[in-house]
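[1] structure for the following, please:
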Amino acid sequence: MTTTTPRPEAPTALVGHERLLRAVTGLFTRRGLPVARARTAAEALCHGDLVGFPSHGLFNLERLYLPLLDTGRCDPRAEPVTVNDLGACAVVDHRGALGLWAAAEAMDDAVARARRHGVGIVAVRGGTHFGCAGFHAARAAAAGMVGVVAANCGGQRLVPAPGGGLPLLGTNPLSVAAPGLPGRPFVLDMSTTVVPTGRLRLAEREGAPVPAGWLEDERGAPVTDPGAYDRAEARLRWLGGETGTGAYKGFGLGLAVEVLAAGLSGSATGPAPGALTGDGAQGTDDGVGFLLLAVDAVRLRPGGDFTQAMRDLFGTVADCPPARDADGEPRYPGWWEAERAQRRRREGVPLPAGLYEELAALGLFDATEDAGHEGGGAR
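    This next block holds a predicted model:
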């Protein structure tokens, strides 16, 4: 087992949420995105930092999204094209559009279809990375509906099947959202591996080890050095851990996402014949597929009492007493994220000092304007 020695905790800068949105919107606009779509993309990207998922937030701006735009792999002016429309469902080609805004618009399309038909499904091909799946699923919950988002990683192959010798699938995220208690929607947002790769790279950047159980070497022994992943010395585990403790559940969910996101839209898949003939160990993340589903449950459910039923359901979870010596209180997915978002909109979004300086170097804002470190307030 390999380990890293963590560095002392870095100071953070507090930046006002609206200020972040304006700055990132401006940056995307300068890269060629129309203003309204640039704003949506900024909201999707900053969502990760707002709710406490920094591995899917501004950490990825210079690492992932700007290279996509600057190399031409993502078209800032792309206009999605509907290639098959059956009314309640459609297949849409995003044509390399920036997934941060394009997935949000696709979910809005699914919601509009659900208002007309009770259910709306938009299957997307030609997509690119879209940030937090929960951001897009939550748009359906905000409309009073149930939202489901599934996304594959295109032709990318990162993780082998349990017992397999070659990588076949990506981290294949899945999200389900629904109305919950007021201001606290249910939002499940998860990779089908134990963690997404962004969590590893964020830990490596911070010089911190990862918990045993995230990574394993080729013999199945735990690895806690996050850098071992990019050095090809370790691989991600599926949800469930080892084969005997449920790895097939995570792997099965990953395959289910592949079916929903790629099979229905005609996108690239990780498990393709080329995976077995050595066409590149990790494949390529081009040709990403999404499935966005919205269900107008108020119309569908007999009696029309869906909203109250959800409040009863999630209220029961929130009211459940904690176990003796428990670390925290029982809450449902989305609760703590909503708590953080509310506080950070009020107090500012914390950014590690190194990331803040990186963003300032991109021209997002003048680093001299801020008090700079935690406790100095937000601007």
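[2] from here on, just use CA atoms for contacts and neighbour counts.
    Will do.
[3] tell me which stretches of the stretch 51-200 of the chain form strands.
    Counting by DSSP state E, counting those that start in this stretch, the stretch 51-200 of the chain has these strands, from start to end: 81-85, 89-93, 119-127, 146-151, 155-156, 159-160, 167-169, 174-181, 184-190.
[4] who does the second one touch, helix- and strand-wise?
    I take that to be strand 89-93. Here strand 89-93 touches strand 81-85, strand 119-127, going by 3 or more C-alpha pairs under 8 Å, 6 or more residues apart in numbering; DSSP states H and E.
[5] which residues are contacting that strand?
    80-85, 110, 113, 120-127, 265 (C-alpha atoms under 8 Å, 6 or more residues apart in numbering).
[6] surely residue 341 touches residue 50?
    Yes. The pair residue 341 and residue 50 qualifies as a contact (C-alpha atoms under 8 Å) at a distance of 5.1 Å.
[7] hang on, the earlier thing: which of the strands of the stretch 51-200 of the chain sits closest to residue 220?
    Proximity to residue 220 (C-alpha to C-alpha) singles out strand 159-160 among those, at 12.2 Å.
[8] report how many residues lie close to residue 88.
    Around residue 88 there are 18 other residues, counting by other C-alpha atoms under 10 Å.
[9] same deal with residue 320?
    Neighbour number of residue 320 under other C-alpha under 10 Å is 11.
[10] and this one, so I can compare the two:
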Amino acid sequence: MSLTLQAFQLRTQVAAVIAAAGSMPAEAQQVADNLVLANLSGHDSHGVGMTPRYVDAVLEGGLKPNTGIAVRVDIGTMLALDGQRGYGQIVGVQAMQLGIARAKQHGSCIMTLGNSHHLGRIGHFAEMATAQGLVSMHFVNVLSRPVVAPWGGGDGRFGTNPCCIGIPLAGGDPFLLDFATSRVAQGKMRVAHNKGERVPPGHLIDEHGAPTDDPGVVVVPQSNGLFGALMTFGEHKGYGMAVACELLGGALTGGGTWHRPADTARTVLNGMLTVLIDPAKLGTQASFEVEARAFVDWLRQSPPGAGFEAVQIAGEPERKARATRERNGIWIDDATWGEIVAAGAKVGVAVSADGL
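    Okay, here's the model as predicted:
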């Protein structure tokens, strides 16, 4: 079973749950807007299905509502920020606003953000930067139950550790590369499990280290109480990128890395290293705009390969999904909706699709 809701309906329902969990109205609305935007963008793994985990994290004390960033170091072109376990949708935006202002002023800014609760879709922050004409690079680690196996390993040792690069393109939409270093995001396995789907070979190993197509091995404990693990993309290359994200997003930011046994905490902490560059201050603005556009046009001139309609640029699938889902609504599987309803009940909110 499933249901389809309009974006405004989901925003209203999710904001009510987040507010009941302790957030002020403006914070609750910003978190809800961000989650729904992820759904609209086609990334259901980072959308409203995260609401139950956020409620649990607040109740266990790992997520602190109504908490902003603290500035630990500020030398103009370099910022060290502490998210203080606030909502990532809040502290991440605050950090980016500060970093963008410094990059516009000085031409660049290197910014670290540690101890943020789940930042959500990292592409959102790259979109903030490219909208201001800035290039942005983001390296993120994940402090939660480790769900990704090292190349050559047989169990989870680190998180999905995303990397994101945003590049403005003059006269057009930006290039927005946003990917987990695992073959797929953990949240996509939660969605697949809730839908009762299997996944293609090469994505997962079970709790014994053997290949499997059952997404449930990384969602619910198996018969021995252990979990399986996701694989990295690109074999050893994706593994190397994942380690880089852990070292840069975790160790360098001060937020920490994962090197302890798994626990059952629902809290998800992120660290993020962000590099912002203003091409206008670099002296290459004119040639950058011409060369970037020429290269993208060159790519698009390639004839479609078998099974494809046209060459796409990173960011286009998300923009296309937004247009479609704004028009047709957002599909929510029955299991995910049931989890959202249960999360509302934990904080005294009756969530219902009826009468919306």
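[11] TM-score them against each other, please.
    Once the chains are overlaid, their TM-score stands at 0.87 when taken by TM-score structural alignment, normalised by the length of the second structure; 345 aligned residues with a C-alpha RMSD of 2.6 Å.
[12] returning to what we had before: give me the buried subset of the contacts of strand 89-93 of the first structure.
    Neighbour counting over these (16 or more other C-alpha atoms under 10 Å) leaves 80, 110, 113, 120, 121, 122, 123, 124, 125, 126, 127, 265 as the buried ones.
[13] which of residue 341 and residue 50 of the first structure has more neighbours?
    For residue 341 of the first structure versus residue 50, neighbours defined as other C-alpha under 10 Å are more numerous around residue 50 (25 against 21).
[14] so that one sits against residue 344, correct?
    Yes. With contacts counted by C-alpha under 8 Å, residue 50 of the first structure reaches residue 344, the gap being 6.4 Å.
[15] overlap in contacts of those two?
    Here residue 50 of the first structure and residue 344 have residue 17 as joint contacts, going by C-alpha under 8 Å, 6+ apart.
[16] looking at the second structure, which helix is longest?
    Longest helix in the second structure, counting residues (DSSP state H): helix 88-106.
[17] grab the nearest non-local neighbour of residue 222 of the first structure.
    Sequence neighbours aside, residue 216 is the residue nearest to residue 222 of the first structure in space, at 4.4 Å (criterion: C-alpha to C-alpha, 6 or more residues apart in numbering).
[18] which residue lies farthest from the center of the first structure?
    For the first structure, the residue at maximal distance from the C-alpha centroid (C-alpha atoms, centre = their mean) is residue 303, at 34.4 Å.
[19] center of the second structure, which residue is that?
    Centroid check for the second structure by C-alpha atoms, centre = their mean gives residue 121 as the closest residue, at 2.8 Å.
[20] that one and residue 42 of the second structure, how far apart?
    Per C-alpha to C-alpha, to the nearest Å, residue 121 of the second structure is found 11 Å from residue 42 of the second structure.
[21] which residues touch the equivalent of residue 52 of the first structure over in the second structure?
    Aligned counterpart of residue 52 of the first structure in the second structure: residue 42 (TM-score structural alignment). If a contact means C-alpha under 8 Å, 6+ apart, then residue 42 of the second structure has 317, 318, 321, 322 as its contacts.
[22] 10 Å - rerun?
    Residues in contact with residue 42 of the second structure (C-alpha atoms under 10 Å, 6 or more residues apart in numbering) are 36, 317, 318, 319, 320, 321, 322, 324, 325, 330.
[23] and if you look at residue 203 of the second structure?
    Contacts of residue 203 of the second structure (C-alpha under 10 Å, 6+ apart): 182-184, 189, 211-215, 229-233.
[24] hmm, back to that, tell me, what's touching residue 341 and residue 50 of the first structure both at once?
    The contact sets of residue 341 of the first structure and residue 50 overlap at 17, 348, 349 (C-alpha under 10 Å, 6+ apart).
[25] give the aligned equivalent of the last one in the second structure.
    It stands for residue 349 of the first structure. Alignment note (TM-score structural alignment): residue 349 of the first structure maps to residue 330 of the second structure.
[26] correct me, but that match touches residue 40?
    Yes. Under the criterion of C-alpha atoms under 10 Å, residue 330 of the second structure makes contact with residue 40 at 6.9 Å.
[27] what do those two both touch?
    Shared contacts of residue 330 of the second structure and residue 40, counting by C-alpha under 10 Å, 6+ apart, come down to 6, 7, 322, 324.
[28] just the buried residues of those.
    Buried members of these, counted by 16+ other C-alpha under 10 Å: 6, 7, 322.
[29] can you pull the contacts of the first one?
    In other words, residue 6 of the second structure. Applying C-alpha under 10 Å, 6+ apart, we find residue 6 of the second structure in contact with 36, 40, 325, 326, 327, 328, 329, 330, 331, 356.
[30] and the last one, how many neighbours does it have?
    In other words, residue 356 of the second structure. Neighbours of residue 356 of the second structure (other C-alpha under 10 Å): 11.
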